[in-house]
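1. I would like the atomic coordinates for the input below:
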Amino acid sequence: MTAWKKKEKELTKEEAIEQARAANLPFWFGCSPKFVIYRAEGRKASVFPLDKDFDEFSWMITILNPSTFSGQKMISFTREMQKRYHVNNVKFLVVIPSFYTYLKDRTAIEAIIRRHQITCPVAVDPDYLICEAFDVKKLPAIAVVNKREVLYSHSGDGWNEKPEEELQKHLRSTDPGLALLPLFKEQSGELSADVHIMDLGRGRNVKYPEPGFKPLEDKPGTGYAEFKGDRPQVMKEGEFFIKGKWHQDGDRIFTRDKEAEIGFCCPHPGLSLVAQSMEKTYEMAKVVIDLDGAPAFEVFGSEDLTFDEEGQSCIKADTTRLYHAFKSIPPGKTQITLRFTAAERTSVGLHGIRIIR
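-> Now for the predicted structure:
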């Protein structure tokens, strides 16, 4: 027998929009939700505006992973475009898909906004529906939109080559004599993009020595492994070495083993790590980084490289983020070793490794 249920009142358009706005508010920062994503059965996700701004203005939408060098470079590009074109009533939006679990956390997103001085609205894309609606094939991605029409879009490498040119073309389509700045050019000699991204969590792109991580019955979603063996004296590009006692979940690997090591070859000048301290007290975790078996020279270092009391080159991590260790490693197939000498006291979590050209 089916229980009788009072028929729900059909919402007006205004009530439905207000309900959608309230439901999506936790995923937007710096403004109320500008649009919502909906998907009719069997169809691609689509954008439905919740704010007249999205229908009335031109927008540059940048979709990025802030735990990659390319994603952070896109944030800087967005800031530059905003400075140049806000006077032309162009609006800007940064979209952050939840590539890692921490990117669903409001506190973490607020920290990213502060750290990178993002002044335009930010939207989190927990289910990748915004990516689907804008046909994103690879991150980072960018779209120039006018009154819901996508005028230009690009995914992956080369994302910064044409969007400003296309935006200027659009602005001059209604005002041919509009005075605009020369196209922005990056300074030569800067690091440009991630070459090799290693993501260390379960089911991601790093293959571990057999038998790999064994699931822990008392901790669903977590695995454990003890890796043994000697590191090859010379590792080739793309090879990965790991030693010691490690745990793994869907986002990261983590250890309390002070003898643990990770090794790989870095043939490019830049190296960054997505790392964190696993301690609830936010005690800093230390990752010692050796280049060709020795501490690095300070001149090779980037903003997060430091040196401990023993003269070892290292990064010290607290909250989860991308830590920039090196920006000018000398040319060649440099052998990198990550060591975790203080892990017994402060457990270290590693989400990923970024090699940057």
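2. Only C-alpha atoms from now on, for both contacts and neighbour counts.
-> Will do.
3. for the stretch 51-200 of the chain, what spans make up the helices?
-> Assigned helices in the stretch 51-200 of the chain, in chain order: 52-56, 69-85, 106-115, 129-133, 163-174 (criterion: DSSP state H, counting those that start in this stretch).
4. between those helices, which one is nearest to Ala294?
-> helix 69-85 (25.3 Å; C-alpha to C-alpha).
5. Now do the closest one against helix 163-174, angle only.
-> 30 degrees (axes from the mean of the first three to the mean of the last three C-alpha atoms, to 10 degrees).
6. Give the other helices and strands that the strand or helix carrying Ala23 contacts.
-> Assigned by DSSP states H and E, Ala23 belongs to helix 13-24. Packed against helix 13-24, as judged by 3 or more C-alpha pairs under 8 Å, 6 or more residues apart in numbering; DSSP states H and E, are the following elements: strand 35-38.
7. on that earlier part again, what comes up buried for the helix holding Ala23?
-> By neighbour count with 16 or more other C-alpha atoms under 10 Å, helix 13-24 contains the buried residues 17, 20-21, 24.
8. among the helices of the stretch 51-200 of the chain, which is nearest Gly244?
-> Among the helices of the stretch 51-200 of the chain, helix 69-85 sits nearest to Gly244 (C-alpha to C-alpha), with 28.3 Å.
9. now the buried residues of helix 13-24 in JSON lines, with distance to Thr62?
-> JSON lines is the format used below for the buried residues of helix 13-24 (distance: C-alpha to C-alpha, whole Å):
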{"residue": "Ile17", "distance to Thr62": "25"}
{"residue": "Ala20", "distance to Thr62": "23"}
{"residue": "Arg21", "distance to Thr62": "21"}
{"residue": "Asn24", "distance to Thr62": "19"}
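10. Here is the second sequence; please produce its structure so I can put it next to the first one:
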Amino acid sequence: MTPTHTESAPQASGHAADLDRRVRELADSDIAQVGSVLRTQLADHAAVLTGVHPDLRPVSAVLARAGNRGKRLRASFCLWGARGATRGELPPGATQIAAAVELFHLAALIHDDIMDHSDQRRGLSTMHRHFADEHRHNSRIGDADAYGEAVAVLAGDLCLTWSDDILAEGTADLDRITRRQVRRIFSVMRDEAIAGQFLDVDGQTHAVTSATRAELVLRFKSAKYTISHPLRLGAAVAGAPADLLSAYDAIGIAAGEAFQLRDDLLGVIGDPAVTGKPTVDDIREGKRTLLIAWAEENADRIQRRVLDQHLGNPEVTHDGVREVCEVLRDTGAVQRVENRIAELAAQSTELIDASPVDEVTRHALAGLVARCVWRAA
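-> Next up, the predicted model:
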């Protein structure tokens, strides 16, 4: 007898629940392993630092705390990229590669917060702000802010070097061709992320926002480095063929751009109590995002004056932030970004459905993309 729709629905629902459970079990195990690698790495280096002098303890402690926080999105994409290439088990070195991506990300955040003059990250004081406040609390001599920024630069540099250490460990036992491929992708990831960061900083020196330039920042500062490169690193460590690397790149660019567009929205109209970051930061720094570019395209004379007055103003008030947000909504820029996010999310979902990976990986990647795109923090 052919099953009716009502008879087959519980089976489909049960299958989805089984997939959810399997994905959750693997994800929890994978991220726990990444956390273990990071804790060991940070503890080993802390021993070296504090062995030089006890005054290094505060730096080591803050880095350890920062290393234990975060969404682990990049590590997750890396590990599922590897599982998709093997259709099952994690290949040797994958956990270390994922941990290396996370440490590189931590370095990028620390340095990005200095450049953006951000006071908070993930609900805590940023690295440079933490050490500036410590300087003041202990009544030290000299410029507290300069001290905090100097310590944060050094802390970020440490994370950069440590990420390379873990990468070397993860690739040590791979064959020469695979090791070269992994290191090449990692190197390109670093170059492109820093290039995107430069374009972001440089864009703040121009009076008019170029949509083309904003899209370049979107792609290279965030999209490829958040999803595309981690996926490809996971695939590469498993020795995946070129067609899977290409599929992952396409998925990563679409999903990654949607991720950053969501980040741009949250940066100005999000709830700071949820995001852990004040909405004033992006406006104060004059971030030239696609959201801003599209607002400028449709702004009338009065709305343009509001944007000119407040974007990039280090003394911008909360009322000024509110006025900018009104312009972003009234010009249709917010809705245009939401529409673009929906388009990119649908595109990435179609690409995942068509990708040459197993069902569990496909289900996991779809869930990760949804988590990136439809988030509140």
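11. Mind checking how well the two chains overlap by TM-score?
-> Overlay of the two chains. TM-score (TM-score structural alignment, normalised by the length of structure 1): 0.30; 177 aligned residues with a C-alpha RMSD of 6.5 Å.
12. Which of the helices of the stretch 51-200 of structure 1 sits closest to Ile197 of structure 1?
-> helix 69-85 (9.7 Å).
13. Would you indicate which residues of that closest one are buried?
-> 69-75, 77-79, 81-82, 85.
14. just to revisit the earlier point, following the helix holding Ala23 of structure 1 in sequence, what is the next regular element?
-> Taking DSSP H and E, what comes next after helix 13-24 of structure 1 is strand 28-29.
15. so what secondary structure elements neighbour that following strand?
-> Looks like strand 28-29 of structure 1 contacts strand 122-125 (3+ C-alpha pairs under 8 Å, 6+ apart).
16. just checking, what packs against the strand it packs on?
-> Strand 122-125 of structure 1 packs on strand 28-29, strand 90-97, going by 3+ C-alpha pairs under 8 Å, 6+ apart.
17. got those strands as CSV, with distance to Ser313 of structure 1 and mean neighbour count columns?
-> Formatted as CSV, these follow (distance: least, C-alpha to C-alpha, whole Å; neighbours: other C-alpha atoms under 10 Å):
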stretch, distance to Ser313 of structure 1, mean neighbour count
strand 28-29, 37, 19
strand 90-97, 32, 22
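18. Name the single longest helix found in structure 2.
-> helix 5-52 (DSSP state H).
19. Please compute how far that helix lies from its chain's middle.
-> What separates the centre of helix 5-52 of structure 2 from the centre of its chain is 18 Å, taken as C-alpha atoms, centre = their mean, to the nearest Å.
20. Which strands or helices does that helix pack on?
-> helix 57-67, helix 73-86, helix 94-116, helix 359-373.
21. Relative to Met60 of structure 1, how far out is the closest residue to Trp28 of structure 1 other than its chain neighbours?
-> Excluding the flanking residues, the one nearest Trp28 of structure 1 by C-alpha to C-alpha, 6 or more residues apart in numbering is Ala123, at 4.5 Å. Distance, Ala123 of structure 1 to Met60 of structure 1, using C-alpha to C-alpha, to the nearest Å: 13 Å.
22. Quick check: neighbours shared by those two?
-> By C-alpha atoms under 8 Å, 6 or more residues apart in numbering, Ala123 of structure 1 and Met60 have these common neighbours: Leu93.
23. How many residues are close by Trp59 of structure 1?
-> Trp59 of structure 1 is flanked by 24 other residues according to other C-alpha atoms under 10 Å.
24. ok, it touching Phe92?
-> Yes. Counting by C-alpha atoms under 8 Å, Trp59 of structure 1 does reach Phe92; the two are 5.5 Å apart.
25. wait, doesn't Asn146 of structure 1 sit right on Val90?
-> No. Here Asn146 of structure 1 lies out of contact with Val90, judged by C-alpha under 8 Å, at a distance of 9.3 Å.
26. which residues does His111 of structure 2 contact?
-> 152-153, 156.
27. if you set the cut-off to 7 Å instead, what comes out?
-> 153, 156 (C-alpha atoms under 7 Å, 6 or more residues apart in numbering).
28. ok, back up a step: tabulate the helices and strands packed on strand 122-125 of structure 1 (CSV), appending distance to Phe35 of structure 1.
-> Output for those, formatted as CSV (distance: least, C-alpha to C-alpha, whole Å):
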stretch, distance to Phe35 of structure 1
strand 28-29, 10
strand 90-97, 11
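29. Nearest residue to Asp353 of structure 2 in space, ignoring adjacent ones along the chain?
-> Arg362 (6.7 Å).
30. What distance do you get for the one you found to Leu368 of structure 2?
-> 10 Å.
31. out of the two, which sits in the more crowded spot?
-> Arg362 (23 against 17).
32. What is the helix or strand Ile353 of structure 1 falls within packed up against?
-> Using DSSP H and E, Ile353 of structure 1 maps to strand 348-356. Judged by 3 or more C-alpha pairs under 7 Å, 6 or more residues apart in numbering; DSSP states H and E, strand 348-356 of structure 1 is in contact with strand 194-199, strand 253-255, strand 270-277.
33. Tell me where the stretch 201-350 of structure 2 has helices.
-> 211-217, 229-237, 242-269, 272-275, 280-285, 290-298, 301-310, 318-330, 333-353.
34. Spell out which residues sit in contact with Val287 of structure 1, please.
-> Contacts of Val287 of structure 1 (C-alpha under 7 Å, 6+ apart): 314-316, 338-340.
35. for it, helix, strand, or coil?
-> Following DSSP: H, G, I helix; E, B strand; the rest coil, Val287 of structure 1 is assigned to strand.
36. closest one to Leu291 of structure 1 among the helices of the stretch 51-200 of structure 1?
-> Among the helices of the stretch 51-200 of structure 1, helix 69-85 sits nearest to Leu291 of structure 1 (C-alpha to C-alpha), with 20.5 Å.
37. any idea of the angle that closest one forms with strand 270-277?
-> Here helix 69-85 of structure 1 runs at an angle of 100 degrees relative to strand 270-277 (the same axes, to 10 degrees).
38. how close does Ile269 of structure 2 get to Asp263 of structure 2?
-> 10 Å.
39. Please name every helix or strand in contact with the helix or strand where Ala225 of structure 1 lies.
-> Using DSSP H and E, Ala225 of structure 1 sits within strand 223-227. If contacts are counted by 3+ C-alpha pairs under 7 Å, 6+ apart, strand 223-227 of structure 1 sits against strand 214-215, strand 240-248.
40. can you redo those as JSON lines with distance to Ile262 of structure 1 and mean neighbour count?
-> Listed next are these as JSON lines, based on distance: least, C-alpha to C-alpha, whole Å; neighbours: other C-alpha under 10 Å:
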{"stretch": "strand 214-215", "distance to Ile262 of structure 1": "19", "mean neighbour count": "14"}
{"stretch": "strand 240-248", "distance to Ile262 of structure 1": "4", "mean neighbour count": "20"}
